[in-house]
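Colleague: coordinates only, no sequence provided:
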């Protein structure tokens, strides 16, 4: 079974995760047959390892991690590959892979441009 992890940075303020919770809920409503978990680099739970564990329990054999980061900073270039490798070592029966940061995708950038355009119409 394929599954997805939406991976964010994390923050001290619990309200910071609200868009991530909405994103996961959108995923569940549009892809009910593909499990999704949230995971955070720091300051919030679950961790990447905890999310992989939760998906392994429901039978995931392939997991793609989507970094919900705007760009490829030090966390994604340095910390994230080490976390992913540690998860792969702990769960060798699961195929783990990752996408680029969502901010690298032209469609995501265009959605932000469109958002700004809509905001200008109501300003």
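Modeller: Arrived safely, thanks for sending. Quick caveat, the model's predicted, so the values are computed rather than measured. Numbering: from 1, shown residues only.

Colleague: going forward, measure contacts and count neighbours with C-alpha atoms only.
Modeller: Fine.

Colleague: doesn't residue 56 belong to a helix?
Modeller: Yes - counting by DSSP: H, G, I helix; E, B strand; the rest coil, residue 56 is found in a helix.

Colleague: ok, structure two:
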């Protein structure tokens, strides 16, 4: 019997963890697997180990592990696989398949466009759009967010789009805000490329409080991604990609 194990990041902000659980519960309804569990990499329960064993106690002979992560970084390539490798050694009779993160796609850019549109502020050729990612020392993160920014530029050819990062990569969010303040843009749209609320979303909001509207320029903070049917469809694709796959790939590098 095949189980699906959804792996979320985890957050110190309870609302963020609750949003992740609600998201996964919606996704579970669209899957026919009798055994489905969610878990967190850190900061929240149940842990990956606990949920893995819960699947086995319910009779799982095969586990499909799906990371609910936006981009392919250290968590997806190393931290989660280390734990899954340990569980695979502990339960060698149980087949394990590990899926890809959400990644880069036109569907994700569709959601970014929606987040811009729902502000009810018109994006013009004098607008600057800051796409704010989590950030990582892993170069794949810069590559992926850069690709998303390129796709967004294709949708908005008359506007300037700049990606930036909250941690561990350049340009930083603070640097991007400073560049925006020196630019000729009459509107600055800030799109948090985050699945849920949390500490990072609070960092974005705090940065805006320090800057505020200046020089007659309007700064508009868009909503983070949140639940969206298109993200749910991507997760379904990640599950279906593993059909027929026998190998467990523990490293994307």
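Modeller: Sure, I can see it. Just so you know, these numbers come straight off a predicted model, no measurement behind them.

Colleague: could you get me the TM-score between them?
Modeller: Put the two chains on top of each other and the TM-score (TM-score structural alignment, normalised by the length of structure 1) is 0.84; 121 aligned residues with a C-alpha RMSD of 2.0 Å.

Colleague: the most centrally placed residue in structure 2 and residue 145 of structure 2: what is the separation?
Modeller: Centroid check for structure 2 by C-alpha atoms, centre = their mean gives residue 70 as the closest residue, at 2.5 Å. With distances taken as C-alpha to C-alpha, to the nearest Å, residue 70 of structure 2 is found 10 Å from residue 145 of structure 2.

Colleague: cool, and residue 165 of structure 2?
Modeller: 9 Å.

Colleague: which neighbours do these two share?
Modeller: residue 133 (C-alpha atoms under 8 Å, 6 or more residues apart in numbering).

Colleague: one step back: which residue is the nearest non-sequential neighbour of the residue nearest to the centre of structure 2?
Modeller: residue 102 (4.9 Å; C-alpha to C-alpha, 6 or more residues apart in numbering).

Colleague: check residue 106 of structure 2 too.
Modeller: Using C-alpha to C-alpha, 6+ apart, the closest residue to residue 106 of structure 2 is residue 151 (7.4 Å).

Colleague: and the one you found, how close does it get to residue 73 of structure 2?
Modeller: Here residue 151 of structure 2 is placed at a distance of 20 Å from residue 73 of structure 2 (C-alpha to C-alpha).

Colleague: neighbour count winner among the two?
Modeller: Legend: neighbour count by other C-alpha atoms under 10 Å for residue 151 of structure 2 and residue 73, higher for residue 73 (22 against 19).

Colleague: corresponding residue for the more buried one in structure 1?
Modeller: Under the alignment (TM-score structural alignment), residue 73 of structure 2 pairs with residue 73 of structure 1.

Colleague: one more: residue 145 of structure 2?
Modeller: So residue 145 of structure 2 corresponds to nothing, using TM-score structural alignment.

Colleague: which residues touch residue 145 of structure 2?
Modeller: Applying C-alpha under 8 Å, 6+ apart, the residues contacting residue 145 of structure 2 are 71, 104, 133, 163.

Colleague: tell me the spacing between the first one and residue 100 of structure 2.
Modeller: Note on residue 71 of structure 2: its distance to residue 100 of structure 2, by C-alpha to C-alpha, is 9 Å.

Colleague: in which helix or strand does residue 80 of structure 2 reside?
Modeller: Under the criterion of DSSP states H and E, residue 80 of structure 2 resides in helix 80-90.

Colleague: how close does that helix sit to structure 1?
Modeller: Here the mean offset of helix 80-90 of structure 2 against structure 1 after fitting is 0.8 Å, by mean C-alpha distance after the TM-score superposition for structure 1.

Colleague: buried sites along that helix?
Modeller: Buried residues in helix 80-90 of structure 2, counted by 16 or more other C-alpha atoms under 10 Å: 80, 81, 84, 85, 87, 88.

Colleague: of those, just say which sits nearest to residue 199 of structure 2.
Modeller: The nearest member of those to residue 199 of structure 2, counting by C-alpha to C-alpha, is residue 80 at 21.0 Å.

Colleague: can you pull the contacts of the closest one?
Modeller: Applying C-alpha under 8 Å, 6+ apart, the residues near residue 80 of structure 2 are residue 41.

Colleague: out of the buried residues of helix 80-90 of structure 2, flag the one nearest to residue 208 of structure 2.
Modeller: For these, the closest approach to residue 208 of structure 2 (C-alpha to C-alpha) belongs to residue 80, at 33.1 Å.
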